[in-house]
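1. got a structure for you, letters missing:
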């Protein structure tokens, strides 16, 4: 376009210059803004459950999109083969076996995180972040003898979370209520809650004595108080208006997570979105019943995938996706029949929850702790696959480095460049844990010390990794851990034992 008027020319020049200045200022502001951080944590999701990790019978388009648009780690580990210890490690950057209380907890257990110690949310609060948790907690509440009808502390809010909307333990344990910032949500004070893990309350029905009231039958255990036609672990009385509806749980947690994002979109935030799926009892919303063809277990994985997709849509709609680091993983490996008759075994078909790995939840074999592990940051992380050895332990120190904090976790390594896809170098070694037993991963090698006890948990049909001799596997050549090289490679075994024991004594 030709402009002949000098005054008009000057005006256009000023306008363009001003626009360019504004655009530059905006770009600089965006570039320097601290990224939001969202950790999405599944419950009992195995290495082989996602299409991106080789699943063919289950459809997980949203998680596959996350994996294919970010870094998909093939050697990503939870710290433990059970839930509570892994969650402890994730938030503290400390190996769970260093804390004797970091075991699968009842719903009445006291908080196992010292309120004086550094945690991921506490670190981020120091760096100006708003912090929130939505979903499963399972790290204990209070100091013992909790009064569920009063403010419940210490809990998430005392270890760094500004906002919390949680269930205390697991979906199969009492109390079966949501807790919002330390108080039971929707509690009627005239109907107080009582909890007991030893004996039932007079007049209260149980799954063991009243099986005719159940819509989901227990296969082992899980036969105490009945809530919504499902018997639980532990006994509960009262709190009728506050009790959750299991089929609505995924929607409830998703809505709270979306509200949190929208409410804090003008400030840097950290959201720990702890899914309950596919932990038992598997109770998909009616929208998802039958969608997998694999029964409730498959259906709740499809449901979880949808929830992740909806959360990402919210970030995108709010203009936050390009300034948000998303981490997706699971607290431990898979289990099929874990306490209820829900057709999880009968309808499994050709699906392999652990993929090519041996073992599962509760196990020292690879499937116990090697889990899906994805980092995604639109426009910052270039898509790729990494074989680097990484642990959820490392998120604390790596996120600290991302925000400029000097804090570091005791056992957490700064692998920020690895998580961002700038390098494929990860840890040299990591100790994994399963029900107080530990094993060692170093390079391509996995070493399991001798342990007494049953070799197979027959209730869940999972090999535990116990043996009377040392086990040594080269995972590069033997991912399925079928060839024990302890006798043929004594020099490797001796070196690993020495370095493993040195870490245990630190």
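-> In hand now; what should we look at? What you see is a predicted model, and the numbers here were worked out from it, not measured in a lab.

2. all contacts plus neighbour counts: C-alpha atoms, from now on.
-> OK.

3. what's the burial count for residue 84?
-> Using other Cα atoms under 10 Å, residue 84 is surrounded by 24 other residues.

4. report the secondary structure state of it.
-> helix (DSSP: H, G, I helix; E, B strand; the rest coil).

5. residue 73 now?
-> Under three-state DSSP, residue 73 comes out as strand.

6. need the nearest residue in space to it, chain neighbours excluded.
-> residue 386 (4.9 Å; Cα to Cα, 6 or more residues apart in numbering).

7. and the comparison structure, right after this:
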């Protein structure tokens, strides 16, 4: 699988039936911070309409609780630990400047990406926004299956253009924050970046709407820095501080998502376009005042608040509107879903995700995943059915039944020793299939161990 050029043949008539695919992807959003997730505070009319017109997953998961590893799983359809992408977020400037010997930190060139798969089916492919999957030119989006790129290589940046005399420009980390059109063509934008990314996506759609396209629209909203337009802030007079800022940033995210969906409708493309919305990990409640209620935990730990995310899919030509799907699914499933929907016939046995369409149309009534896994060094989790086991490096494991304890408040490990033993055994068997981590970042860089912070053990309900 690794490094193999995918050779797919398809007729012109078959290509004309290929659905367009738009993946709307937010960053660090809270599980509860959307109207379709129950929020009464956030204003997300466009994404709420997407939920009403498509399928909402009540148990959607990512493969890691931090940005980079989660994205690596999505981009390859494989557990990122299988190719050594296990550690925390990758700063591209470090790889570029050889701060860590021999490290080109990002998705290895041996891996086939979502862009590669869709391009092999004849799709025009584009990536807009936050990349965060490798900072060197060899790991650039335009070298990983995407025809066009407009965005930045690192994990965060300002939503406003950097002025010439901005002191941040003098930092080595500014390498990760530069906006690029293509590779190496740096040009600051005009306006608020969330809106600009949607404009770039719409320009790509307009270039050749008669040809199938795949867009990965990777917003940096609502990741820090906390920056919003005055107009958006004014829509939330009842809020203050970071909570007001994240509400305004979410409003902009929704507006930008709506702009792309409105473009599809205006061009008559809506019926046969797959639109997906999801998020990279749980909200970091202390940093951007996001809410993961009723889940315990946050970004960077394996409690539900760190790994369960909002998740929507709409495909009017195939899927019934206004439905919910209650079995556990993963963002690993997006790649095989897109590939098979686009006409791919190849069996993707090397992938860990599944094609979701048969499950959503009722052709397959089984659980999409018998087991789901999370791992970062010695911290780990496994889910089987409604049962979830958490492994820690410094204290006994915990066991929860998510069917009646979504907030993970009642540890049943002492009452279920045989189940704990079996789940440990199953996890060890999976763990033996993994590669060693390709890099281990030094501890002066941002590392979390929020599992141990008691305040994250209890769901915190903000103005919702």
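-> That came in fine, so what should we check first? Remember, predicted model here, so these are calculated numbers, not experimental data.

8. need the counterpart of the residue nearest to residue 73 of the first structure in the second structure.
-> Using TM-score structural alignment as the criterion, residue 386 of the first structure maps onto residue 325 of the second structure.

9. which positions within the strand or helix carrying the residue nearest to residue 73 of the first structure qualify as buried?
-> Assigned by DSSP states H and E, residue 386 of the first structure falls within strand 384-391. By 16 or more other Cα atoms under 10 Å, the buried positions in strand 384-391 of the first structure come out as 385-386, 388-391.

10. closest to residue 231 of the first structure among these?
-> residue 391 (35.0 Å; Cα to Cα).

11. contact partners for the closest one?
-> Under the criterion of Cα atoms under 8 Å, 6 or more residues apart in numbering, the neighbours of residue 391 of the first structure are 76-79, 430.

12. residue 358 of the second structure now?
-> residue 364 are the contacts of residue 358 of the second structure under Cα under 8 Å, 6+ apart.

13. same thing with residue 405 of the first structure?
-> 123, 127 are the contacts of residue 405 of the first structure under Cα under 8 Å, 6+ apart.

14. ok so, going back, hmm, who's touching the helix or strand just after the strand holding residue 386 of the first structure?
-> Using DSSP H and E, the helix or strand that directly follows strand 384-391 of the first structure along the chain is helix 395-403. With Cα under 8 Å, 6+ apart as the test, helix 395-403 of the first structure has contacts from 34, 90-93, 119-120, 123-124, 127, 406-409, 412-416.

15. just the buried residues out of the residues you listed, in ChimeraX syntax.
-> The following ChimeraX line selects those of these that are buried, judged by 16+ other Cα under 10 Å:
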select :34,90,91,92,93,119,120,123,124,407,408,409,412,413,414,415,416
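
16. thinking again about what came up before, residue 297 of the first structure: which of the buried residues of strand 384-391 of the first structure is nearest?
-> Once Cα to Cα is applied, the member of those that ends up nearest residue 297 of the first structure is residue 391, at 26.2 Å.

17. look up the closest residue to the closest one, ignoring the ones flanking it.
-> residue 77 (4.6 Å).

18. same question for residue 34 of the first structure.
-> Spatially, and ignoring its direct neighbours in sequence, residue 34 of the first structure is nearest to residue 268 (6.1 Å; Cα to Cα, 6+ apart).

19. what residue of the first structure takes the place of residue 372 of the second structure?
-> That one, residue 372 of the second structure, aligns with residue 430 by TM-score structural alignment.

20. residues in contact with that match?
-> 391, 440-442.

21. again, but for residue 124 of the first structure
-> 130-131, 270, 400, 403.

22. need the contact list for the most centrally placed residue in the second structure.
-> Most central in the second structure under Cα atoms, centre = their mean is residue 280, positioned 3.0 Å from the mean C-alpha point. Applying Cα under 8 Å, 6+ apart, we find residue 280 of the second structure in contact with 25-28, 62, 65-67, 70-71, 309.

23. need those in JSON lines with neighbour count, distance to residue 245 of the second structure and secondary structure, can you?
-> What follows is those, written out as JSON lines (neighbours: other Cα atoms under 10 Å; distance: Cα to Cα, whole Å; DSSP: H, G, I helix; E, B strand; the rest coil):
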{"residue": "25", "neighbour count": "22", "distance to residue 245 of the second structure": "19", "secondary structure": "strand"}
{"residue": "26", "neighbour count": "25", "distance to residue 245 of the second structure": "16", "secondary structure": "strand"}
{"residue": "27", "neighbour count": "24", "distance to residue 245 of the second structure": "15", "secondary structure": "coil"}
{"residue": "28", "neighbour count": "27", "distance to residue 245 of the second structure": "14", "secondary structure": "coil"}
{"residue": "62", "neighbour count": "31", "distance to residue 245 of the second structure": "25", "secondary structure": "coil"}
{"residue": "65", "neighbour count": "31", "distance to residue 245 of the second structure": "23", "secondary structure": "coil"}
{"residue": "66", "neighbour count": "26", "distance to residue 245 of the second structure": "21", "secondary structure": "coil"}
{"residue": "67", "neighbour count": "25", "distance to residue 245 of the second structure": "21", "secondary structure": "helix"}
{"residue": "70", "neighbour count": "27", "distance to residue 245 of the second structure": "25", "secondary structure": "helix"}
{"residue": "71", "neighbour count": "25", "distance to residue 245 of the second structure": "25", "secondary structure": "helix"}
{"residue": "309", "neighbour count": "29", "distance to residue 245 of the second structure": "21", "secondary structure": "strand"}
